[in-house]
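Enquirer: Got a predicted structure here, sequence first:
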Amino acid sequence: MKAAPQSQQRLLDLQELDAALDRSAHRRRTLPETAEIERLEGRLTELRDAVVTAETEVSDLDREQKKAEQDVDQVRTRAERDQQRLDSGMVTSAKDLANLQSEIASLRRRQSDLEEVVLEIMERREEADARAARLRTEREEAGRELTSVTERRDAAWKEIDEEVAATGAARTAVAKDVPDDLMALYEKLRAQFGGVGAAALHRGRCQGCHLALNTVDLNRIRAAAQDEVVRCEECRRILIRTPESGL
């Protein structure tokens, strides 16, 4: 392949710009904010689920407490009714009086037991309510943190995108100075060799693979015409000759 020395030199400028674009793309992919956002989104999902579970528990305990309080009221009402019968003097039979007094005592014990149940449920509900409140607070804090990190990521993305736009414009201008066939070879090699398609020959060493060329290869390159596109025998990248090539 033939190309004017000036066109070949432009490949080094192009390679530098492409390397900058690759670095920008890598930075965009690996922003620490991106990983932090992923972590916070996962945490928020966990907290939302936990809040729903805690609030459901509170709701269940509310119903349980209401049912227990209704049971207390029923027993209290019945005991009060029996006490009124006892106090009214309407029951005169000794046996009936004994039975009524026994029932009242049983109802009082039952009422006391049910009131203990209500207190236990109230304690559990208070704990569940506090847990739900704490989880809601954590959810809100995680949401604010996610918003803040997202804003930082978006600002970083904007900065990177602006850099990419400027570098891309510069690359377009440089690419106009490179013949199509040389550009096609360069792009092919870039795809094959980790984004580096052309490298300078510096003091007898390829800057692409960083290996020193042997004497035979250096003599071959030394003898090649200035417009001949030469390749590194080790890595096959395009070698660009410069005054520092050591030829």
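Expert: Alright, I've got the coordinates. Numbers count the residues shown, from 1 in each chain.
Enquirer: C-alpha from now on. contacts and neighbour counts both.
Expert: Will do.
Enquirer: elements contacting the longest helix seen in the chain?
Expert: For the chain, the helix that runs over the most residues, judged by DSSP state H, is helix 94-175. Here helix 94-175 touches helix 5-29, helix 32-88, going by 3 or more C-alpha pairs under 8 Å, 6 or more residues apart in numbering; DSSP states H and E.
Enquirer: Put this next to the first one:
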Amino acid sequence: MNAAPADQLRLLDVQALDVRLTQLAHRRENLPEHAEIRSVETQLVHQRDLLVAAQTEESDTAREQTKAESDVDQVRQRAARDQQRLDSGQVSNPKDLESLQSEIASLARRQDDLETVVLEIMERHESAQARAKELAAGLEETQSRAAEVTARRDAALTEIDAEAATVRAERATAVEAVPADLLKLYEKLREQQGGIGAARLYQRRCEGCRLELNITELNEVRAAAPDTVVRCENCRRILVRTPESGL
């Protein structure tokens, strides 16, 4: 294949733009904010689960406390009624009087036991409340962090996409000046060779595979006409000659 030396040099410009696009795509894919967001999202799920558990315990202990306090009230009311009967003198039968006094004493013990239960439930309820409040504050803080990281990621993506759009526009202009057959070969080689289809011959070294040409290969390149499209014998990429090739 033949192509004017100027066209071959333009191919290096296209290659440089393609390398930049690859770098931008890699940067876009590997922004540190991506990993940070995944970590924060995992943390949010965990914190929400803990908060739901704490709020459930808070609700359950609130119902327990209400039930226990109701039980205390019932015992207290029963004891008050018995005490009222006792104080009124309505009960005169010694046996009934002894039974009533025994019931009042039993109710007092029962009330003490229930009040102890109420205190234990209140402690658990207050602990659950404090835990839920702490977790809610932690969740809010993590949500703020997630929003901040997301904003940083979006800003970085916007910047990268804007630069990539500029580079693509430059590339579109650059390829217009490259002959179609040369561009087709370049695109084929770029796909086969990891994104590098054309490389400069610099100081007798191919900048594509980084290997130095041996004397036989150098003589062949020297003998080639200026418009001959030379290929590297090692990596088969298009080898573009420049004044710095060392020929």
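Expert: On my side now, so go ahead. As the structure is a prediction and not an experimental result, all values here were calculated from the model.
Enquirer: what TM-score comes out when they're superposed?
Expert: Once superposed, the chains reach a TM-score of 0.97 (TM-score structural alignment, normalised by the length of the first structure), with 247 aligned residues with a C-alpha RMSD of 1.1 Å.
Enquirer: one step back: between helix 32-88 and the longest helix of the first structure, find me the angle.
Expert: 170 degrees (axes from the mean of the first three to the mean of the last three C-alpha atoms, to 10 degrees).
Enquirer: Which residues does the following helix or strand past helix 94-175 of the first structure contact?
Expert: Per DSSP states H and E, the first helix or strand lying C-terminal to helix 94-175 of the first structure is helix 180-192. Outside helix 180-192 of the first structure, the residues within contact range by C-alpha atoms under 8 Å, 6 or more residues apart in numbering are M1, A3, A175, G195, V196, G197, A198, R237, I238.
Enquirer: Got a quick ChimeraX command for the buried subset of those residues?
Expert: In ChimeraX, a selection of the buried entries from the contacts of helix 180-192 of the first structure looks like this (16 or more other C-alpha atoms under 10 Å):
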select :3,175,195,196,197,198,237,238
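Enquirer: Show me the contacts of helix 180-192 of the first structure that map onto helices.
Expert: Using DSSP H, A175 are the members of the contacts of helix 180-192 of the first structure that sit in helices.
Enquirer: Return the closest of the contacts of helix 180-192 of the first structure with respect to T92 of the first structure.
Expert: G195 (107.8 Å; C-alpha to C-alpha).
Enquirer: what about the residue nearest to the spatial centre of the second structure, distance to E148 of the second structure?
Expert: What sits nearest the mean C-alpha location of the second structure, by C-alpha atoms, centre = their mean, is R38, with 1.6 Å. The spacing between R38 of the second structure and E148 of the second structure, counted by C-alpha to C-alpha, to the nearest Å, is 13 Å.
Enquirer: ok so, going back, may I see the contacts of helix 180-192 of the first structure organised as TSV, with distance to L100 of the first structure added?
Expert: Compiled in TSV, those are given as follows (distance: C-alpha to C-alpha, whole Å):
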residue	distance to L100 of the first structure
M1	117
A3	118
A175	107
G195	97
V196	101
G197	104
A198	107
R237	107
I238	110
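Enquirer: of the contacts of helix 180-192 of the first structure, closest to D96 of the first structure?
Expert: Within the contacts of helix 180-192 of the first structure, the smallest distance to D96 of the first structure is 102.7 Å, found for G195 (C-alpha to C-alpha).
Enquirer: Next up, the contacts around that closest one.
Expert: Contacts of G195 of the first structure (C-alpha under 8 Å, 6+ apart): D18, A19, D22, L189.
Enquirer: Now restrict those to buried residues only.
Expert: D18, L189.
Enquirer: which of the contacts of G195 of the first structure sit farthest apart?
Expert: D22 and L189 (15.0 Å).
Enquirer: Any idea how many residues pack against the closest residue to I37 of the first structure other than its chain neighbours?
Expert: In space, and not counting its chain neighbours, I37 of the first structure is closest to L146: 6.2 Å by C-alpha to C-alpha, 6 or more residues apart in numbering. By other C-alpha atoms under 10 Å, the residues close to L146 of the first structure number 21.
Enquirer: So L146 of the first structure versus K158 of the first structure, what's the distance?
Expert: In terms of C-alpha to C-alpha, L146 of the first structure sits 18 Å off from K158 of the first structure.
Enquirer: next one: V164 of the first structure
Expert: For V164 of the first structure, the distance to K158 of the first structure - C-alpha to C-alpha - is 10 Å.
Enquirer: Those two - which one has more neighbours?
Expert: V164 (19 against 13).
Enquirer: Pretty sure that one sits against S24.
Expert: Yes: between V164 of the first structure and S24 there is a contact under C-alpha atoms under 8 Å: 6.8 Å.
Enquirer: quick revisit: make a markdown table from the helices and strands packed on helix 94-175 of the first structure and add distance to Q207 of the first structure to it.
Expert: Shown next, in a markdown table, are those (distance: least, C-alpha to C-alpha, whole Å):
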| stretch | distance to Q207 of the first structure |
| --- | --- |
| helix 5-29 | 11 |
| helix 32-88 | 31 |
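Enquirer: which one of the ones you listed is the most hemmed in?
Expert: Mean neighbours per residue, mean count of other C-alpha atoms under 10 Å, is largest over these for helix 5-29, with a mean of 18.
Enquirer: in the superposed pair, what's the mean gap between it and the second structure?
Expert: Once fitted to the second structure, helix 5-29 of the first structure is off its aligned match by 1.0 Å on average (mean C-alpha distance after the TM-score superposition for the first structure).
Enquirer: still on that earlier bit, which ones are touching the residue nearest to the centre of the second structure?
Expert: Going by C-alpha under 8 Å, 6+ apart, the list of residues near R38 of the second structure is empty.
Enquirer: Then A198 of the second structure?
Expert: Contacts of A198 of the second structure (C-alpha under 8 Å, 6+ apart): L11, L12, Q15, Y186, L189, R190, G208, R237, I238, L239, V240.
Enquirer: and with 7 Å instead?
Expert: L11, L12, Q15, Y186, R237, I238, L239 (C-alpha atoms under 7 Å, 6 or more residues apart in numbering).
Enquirer: go on, E69 of the second structure?
Expert: V118.
Enquirer: How about L213 of the first structure?
Expert: Counting by C-alpha under 7 Å, 6+ apart, L213 of the first structure has contacts G204, R205.
Enquirer: I'm done for today, thanks for sticking with me.
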